[in-house]
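J.: this is a predicted model, with the sequence first.
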Amino acid sequence: MAALRYLLDTGVLMRHLRGRRDVVRFTRGLGRKKHVAVSAITHLELLVGAHQEEEYDTRKFLSRFRTIPVDADIGQRAGQLIRQQRAKGRALGIPDAIIAATALQHGLTLVTFNPKDFGLPGLQLYPLDLLP
């Protein structure tokens, strides 16, 4: 198996599922390389947001990517990130903290449309907010 390099944020996959062409091209290109993963939290967020008739297609789409489960190390790291941000007067929600902790724990670059949500020390970002 090829080494993982990227972790896709939920917003990237939501835009793909909604048919945004530039995002579809981008994710298809990454997916072919087998360097891409998603967090178990992303599964949760996408399936909660899917209508019943979309669930099968959403699950099928998610099966293209390796899913990284939330383990104790990721949970602890997410908690640290939340506390660090709180000490700086910034809010970091639990889902974003878990996604960021997953990327940090596995040395992955986080692909996101929301780089401002993830201004965390040591976290490498691939911002898509400037896609045409």
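T.: Yes, it's here.
J.: all contacts plus neighbour counts: C-alpha atoms, from now on.
T.: OK.
J.: helices of the protein, start to end?
T.: With DSSP state H, the ranges of helices along the chain come out as 10-17, 21-32, 40-49, 55-62, 72-87, 94-106.
J.: use this one as the comparison:
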Amino acid sequence: MNGLKYLLDTNFIIGLLKGDEASVAIASGINLAICSYSAITRMELLSYPDLTEVESLVINRLLARMNYIAISPEIEDLTIVFRQQHKVKLPDAIIAATAKAQKIGLLTFDKKLAAKL
């Protein structure tokens, strides 16, 4: 076992960055060292057109406290199956497949995605 327990998706991390009460309440009892994020989440967070240098720095500092999970062939295969079974956007399917491949929980506020897991 890799010691990871959670995969934080993009909307959850945005909530943390904005100080959203629900995100902060959930994360307050969790050590970020047992959390991870997908390559997709990193791309989504850092690709906003109006992102400032300070915001980029804050995002990178938060991500540095967690474990990065690259897209592997296993994640690709699970993504394909997930999209065949559920009508979801490709980034959401990759994130769901990443959690499944790692056998960890997904922390998300996307109720439609959570219902498909």
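T.: Perfect, thanks for sending it. Because the structure is a prediction, the values reported are computed rather than measured.
J.: kindly provide the TM-score of these chains.
T.: These two chains, once laid on top of each other, score a TM-score of 0.86 by TM-score structural alignment, normalised by the length of structure 2; 115 aligned residues with a C-alpha RMSD of 2.0 Å.
J.: please produce CSV containing the helices of structure 1, extended by mean neighbour count.
T.: Converted to CSV, these look like this (neighbours: other C-alpha atoms under 10 Å):
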stretch, mean neighbour count
helix 10-17, 19
helix 21-32, 14
helix 40-49, 17
helix 55-62, 14
helix 72-87, 16
helix 94-106, 22
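J.: now the ones you listed as JSON lines including distance to Pro115 of structure 1?
T.: Putting those into JSON lines (distance: least, C-alpha to C-alpha, whole Å) gives the following:
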{"stretch": "helix 10-17", "distance to Pro115 of structure 1": "11"}
{"stretch": "helix 21-32", "distance to Pro115 of structure 1": "16"}
{"stretch": "helix 40-49", "distance to Pro115 of structure 1": "16"}
{"stretch": "helix 55-62", "distance to Pro115 of structure 1": "22"}
{"stretch": "helix 72-87", "distance to Pro115 of structure 1": "15"}
{"stretch": "helix 94-106", "distance to Pro115 of structure 1": "11"}
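J.: which of those helices sits closest to Asp117 of structure 1?
T.: Taking C-alpha to C-alpha as the criterion, helix 94-106 is the member of the helices of structure 1 that comes nearest to Asp117 of structure 1, at 7.8 Å.
J.: how close does that closest one sit to structure 2?
T.: The superposed helix 94-106 of structure 1 is, by mean C-alpha distance after the TM-score superposition for structure 1, a mean 0.5 Å from where its aligned residues fall in structure 2.
J.: what's the angle from that helix to helix 72-87?
T.: Using axes from the mean of the first three to the mean of the last three C-alpha atoms, to 10 degrees, the inter-axis angle of helix 94-106 of structure 1 relative to helix 72-87 is 120 degrees.
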